[in-house]
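*Asks:* Here you go, sequence then predicted model.
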Amino acid sequence: MTMPELLADAVAGPGGREHWLCEGAPGIERAALMQGRSAEAVGALGAVASGSPHATRVGMGILRQGGTAADAAVAAALATMVADPPNASPAGRGHILWAPVGETPRAIDGATRAPAHVSEGVRRLPDRQALPLPGIVRALLRLHAEGGSLPLARVVAPARDLARDGFTVPRELAAVWAWRAPDLVDPDARAHYLPDGRPVPEGAVFRNPGLAGFLDRLISTGQDPFADPVFAGPFCERLAAKGGFWTVGDLRAAVPLVGETVELREKGWRLTSIGRQGWGHTLLRIVALVNSAVPGPILDIEIAHLLAILRAFEERPEELRSLKPKSDPLPWDALSARLAEGLPEGWADSAVLAAALDRARTPAPSDDRDTTHLSVVDADGMRVALTQSIGPHFGARVADPVTGILLAHSYRMAEDPVPGARDVTEQCPCLLDIGGACYALGGAGSERIPGAVAGVIRHLLNGSSLANALAAPRANWVGATARLHLDVPEGLETRLAEAGAEVSFTGRGPVDHLGIVQAVGRRADGTVMAAADPAYAGSADAA
């Protein structure tokens, strides 16, 4: 059996935590499932944490050349498109939150959007046609223009070299590749990403010369190739044969927007995230609700965390899973006004959680979806939190035959194909300031993101080191099921069962994870640090 099969079989097994440990996951290192293995890298020049060891290496290389955190984040994001194809692509979307030291955080909205001539009234498009216009590359170019110092060509070149020369596939990426291989039915996706008809195994070198050509064009022209009619015209023609609706005019108009930010201030700390273009408000709401319950017994705090997620999700203006706008959402001003509200009186009673569960029940998700995040800080204190996505693993599972570029999947287009509508996803990169320390962090894992990031923030606010905050046991929701790390406090499963919650257990790995968080920080003395989530193939480095 493959690692995904082993993990999925183990999580699905009945009998709770003890069954998982005694009967599940044969052949997997038990210590790795029970304990986080995040190590903290420390330095003074700068720090990078990302979902790919190759992206982290590229970002650190740019910092060592004297680049800013913005330079390093752009380089690492492009390298991620090469070295983590299930989760990132030049045709994807992204949100960026960044700030030079001492300055107000700024957001860049690189969301994907529906083409202008998608017909209104179409209730549901085939998945392969839900292909939104890209937003990430021009968002990266804006970040470089506003915060970079190195020439663009030097920033892009490492990703181009990675695509041309190849990269070694790490174990976790190989597991996801094998898991999702049956979903790649598009002939061009199979030709590019299943060499010889098979997923790329751990330790193999994977090359993508077509993507290297795209990045070469970015280097030579200094602009997003999707905005260049010479490149975009033939691309749109090839895409039309696959059911796409793109035009050259659509692509030229798909510019990133200045993003909105939201902020939560409490005594001694401040948390900033992106606004209504993502789920930053939901993140802040979870943190504020849990903070109203602190201090308290550990089991009560874990229940508060799970209850806070349900309440924050209930307030979202989009439906869970489909991300379709609700017909009668709460006004944004009303959502913002609720940030300071705490949990209701008697919140620790199981009946309160049971009532929240009844209101929040949704169909069981068909599969886990993913994202990828990276965080960077430099010696001057500039911070960047950058999240990008193409939807589920391998996006729409459709690839351009020439460049091998994977197309993103738009949940909004699939559910509510309004011309020009922008995709609002669960991305919530954030910046946290605690006294003299400052952090940049964010996560991957669709609706698991805000709960996972909020959990890390809770531990940082309680004084944990960055590595320990990332490695601490987590609890999160997937649909109506409470998914728990195996090493959550004893008694949590019983408390959840009393409230009528379904419970499943998981270890730390690329399948059935609880959100994947990457974080960096800087202390008042100038020391920088980074930690990568032990759930995926990511890495952290500092110098």
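*Replies:* On my side now, so go ahead.
*Asks:* Could you use CA atoms for every contact and neighbour count after this?
*Replies:* OK.
*Asks:* Let me see the contact set for residue 165.
*Replies:* Shown in contact with residue 165 (Cα atoms under 8 Å, 6 or more residues apart in numbering): residue 207.
*Asks:* Am I right that residue 96 sits in a strand?
*Replies:* Yes: if the criterion is DSSP: H, G, I helix; E, B strand; the rest coil, then residue 96 is within a strand.
*Asks:* looking at it, it is touching residue 135, isn't it?
*Replies:* No: counting by Cα atoms under 8 Å, residue 96 stays clear of residue 135, with 11.5 Å between them.
*Asks:* try it against this one:
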Amino acid sequence: MNKFLLGVALLVPAAPIAARDTVVATGTVTSADPRATQAGQEILRQGGSATDAAMAMMLALTVVEPQSSGIGGGGFLVHHDGRRGTIDTIDGRETAPATATPQRFVGPDGRALPYLLSFPGGKSVGVPGNIRLMAMAEKKWGKLPWKALFAPAIRLAEGGYTVTRPMNGAMGLTGPLWDKFPTIAAQYSANGQPLPIGTTVKNPALARALRDIAARGPDAFYTGANAAAILAATRGTTVAPSDMTAADLTGYKAKERAAVCGTYRGYKVCGMGPPSSGATTVLQVLGMLERFDLRAMGKDSPAAWHLIGEAMQLAYADRDKYLGDPDFVAVPVAGLIDKGYLASRSALIRPDATLPAYAAGNPPGAPRRTAALSPDVPGTTHFIAVDKAGDIVSMTSTVEGPFGSQLLANGYVLNNELTDFTAAPEKDGMPVANRVQGGKRPLSSMAPTIVYDAGGKPVFTVGAAGGKTIIMQVAKALIAHFDWGLDAKASIGLPLLFFNGDGLVIEQGTALEAMKAPLEALGHRVTIGKLGLKANAAERTATGWVGAADPRSVGTALQP
């Protein structure tokens, strides 16, 4: 188990398995797996919309990237309408069963259970949201028949696909648990060992489930045989059986939410609101940095990375205190991104020294609540589609940790999303915003983002995977693109600065390691470590949209 704990942060995929990861086109698709990108391309070539292409990629990723996402999980979708110029978002985040209580991940001794004892098994599984999200998006923006979007994924599940290095690595991390999970062991291991890279995998059970949902619509997922399979897997497991019911499944609804938007350097940055903390925290980081001339400093300046590190830690302190499901707790979104409030937070930052501590502030409209951290393990996936009409979809999808709960239903992985709740329901005698409650959606770091120029034209879109690093991957990409003039691929590929309980963490094996001594001279405690990073982006150029996949990943970008 210690090997697993240390390995969670090592999910850094090797070199791409396909050469073309950046292309110029009128439209584009990009994802973290070449087979999923090809699925999106296929749909665009059939005349599908960006939504059609994105949903085909989500389904294909269910097959080829089961360690990260799929129909057994949830996601957030941000959509730009090229004709109307509007932006919409859909919340497909998983929900806790109705009977869930704040004590769900508390042990007999009254203490929060360790993550390693919480995520495997049925109790961590939230009601999956991706199929309801898909249905809502298709009703609003889809062009092709529902059934057509499933064809690439069904073909991959029936015909087979090969194991990538990231998938093999994830198998190695969670495989030691699989003696208690025979279904996933039978699908993704052989003789007790992870399937080797290049092994062909077929998933006939998933193919049958996809065919059924394709033929009968989204209700086929939430009722009938498929619902029974989810309940059998979550309630019938010997490891932390769930209390999920048929009513939890049939009652699930995806939700339209208002986009959260702010400005940076004259650009309008829009993303997903709560229960995602992505947009608010990205905008806080950017807002605190706006008074500094990062462009003049440049990407190789220790002073610039010092400022980024200070803004990051202040923004995350607010995130941990105030963010949660807005249907259950009052979230001061407007206050958190208020320019006056951000100016007051920025005024705390000194260019020549570190802060002694990074405490949450008091934004306008803030309720009284204390902070408590949630695990938010590196995982997840992001994908982007732009069509010839100018529609854009930027979507992040997840099953939370590697292979989620380790449970399969009809061949797809069931999430462990409920461990994104804060396990300890109270701190200092006050309720935590992100505590477990029945029907509630756990806090997320997912940050699908679309950026507009001063004329209201979309010019950049980005999103990432990797737990709490997602927010900083997106913020860093926006700084790299709009302050330092890097293109989409270079922006997401630029090394990352993050933090932990001991101070700043510099991405290992990168040029950013040169910042360690200068940052320490400014008072930071700095370590160098591996971070599970994986982003995708696209930018508008004079010749069309450019899609880009993270050079750390096996992802690709393709034109229609």
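*Replies:* It's in. What you see is a predicted model, and the numbers here were worked out from it, not measured in a lab.
*Asks:* Could I get the TM-score for this pair?
*Replies:* The TM-score (TM-score structural alignment, normalised by the length of structure 1) is 0.84; 505 aligned residues with a Cα RMSD of 3.4 Å.
*Asks:* just to revisit the earlier point, what residues are shared contacts of residue 96 and residue 135 of structure 1?
*Replies:* Listed contacts common to residue 96 of structure 1 and residue 135 are residue 110; contacts here mean Cα under 8 Å, 6+ apart.
*Asks:* those helices in the stretch 351-500 of structure 2, which residues are they?
*Replies:* With DSSP state H, counting those that start in this stretch as the criterion, the stretch 351-500 of structure 2 has helices at 469-482, 488-493.
*Asks:* again, but for the stretch 51-200 of structure 2
*Replies:* Here the stretch 51-200 of structure 2 has its helices, by DSSP H, counting those that start in this stretch, at 115-118, 130-141, 151-159, 165-174, 182-188.
*Asks:* So which of these is nearest residue 245 of structure 2?
*Replies:* Among the helices of the stretch 51-200 of structure 2, helix 130-141 comes nearest to residue 245 of structure 2, with 17.4 Å by Cα to Cα.
*Asks:* what do we get in structure 2 for residue 132 of structure 1?
*Replies:* Using TM-score structural alignment, the equivalent of residue 132 of structure 1 in structure 2 is residue 126.
*Asks:* what does residue 145 of structure 1 give?
*Replies:* In structure 2, the residue matched to residue 145 of structure 1 (TM-score structural alignment) is residue 139.
*Asks:* Roughly how far does that match sit from residue 471 of structure 2?
*Replies:* Distance of residue 139 of structure 2 to residue 471 of structure 2, given as Cα to Cα, to the nearest Å: 30 Å.
*Asks:* sorry, back to before: tell me which of the helices of the stretch 351-500 of structure 2 lies nearest to residue 53 of structure 2.
*Replies:* helix 488-493 (20.4 Å).
*Asks:* and the closest one, which stretch of structure 1?
*Replies:* Here helix 488-493 of structure 2 aligns to structure 1 at residues 466-471, judged by TM-score structural alignment.
*Asks:* Which of the residues in that stretch are classified as buried?
*Replies:* Buried positions in stretch 466-471 of structure 1, judged by neighbour count with 16 or more other Cα atoms under 10 Å: 466-471.
*Asks:* Kindly reformat those residues as CSV and extend each row with distance to residue 212 of structure 1.
*Replies:* As requested, the buried residues of stretch 466-471 of structure 1 are exported to CSV (distance: Cα to Cα, whole Å):
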residue, distance to residue 212 of structure 1
466, 35
467, 35
468, 38
469, 37
470, 34
471, 35
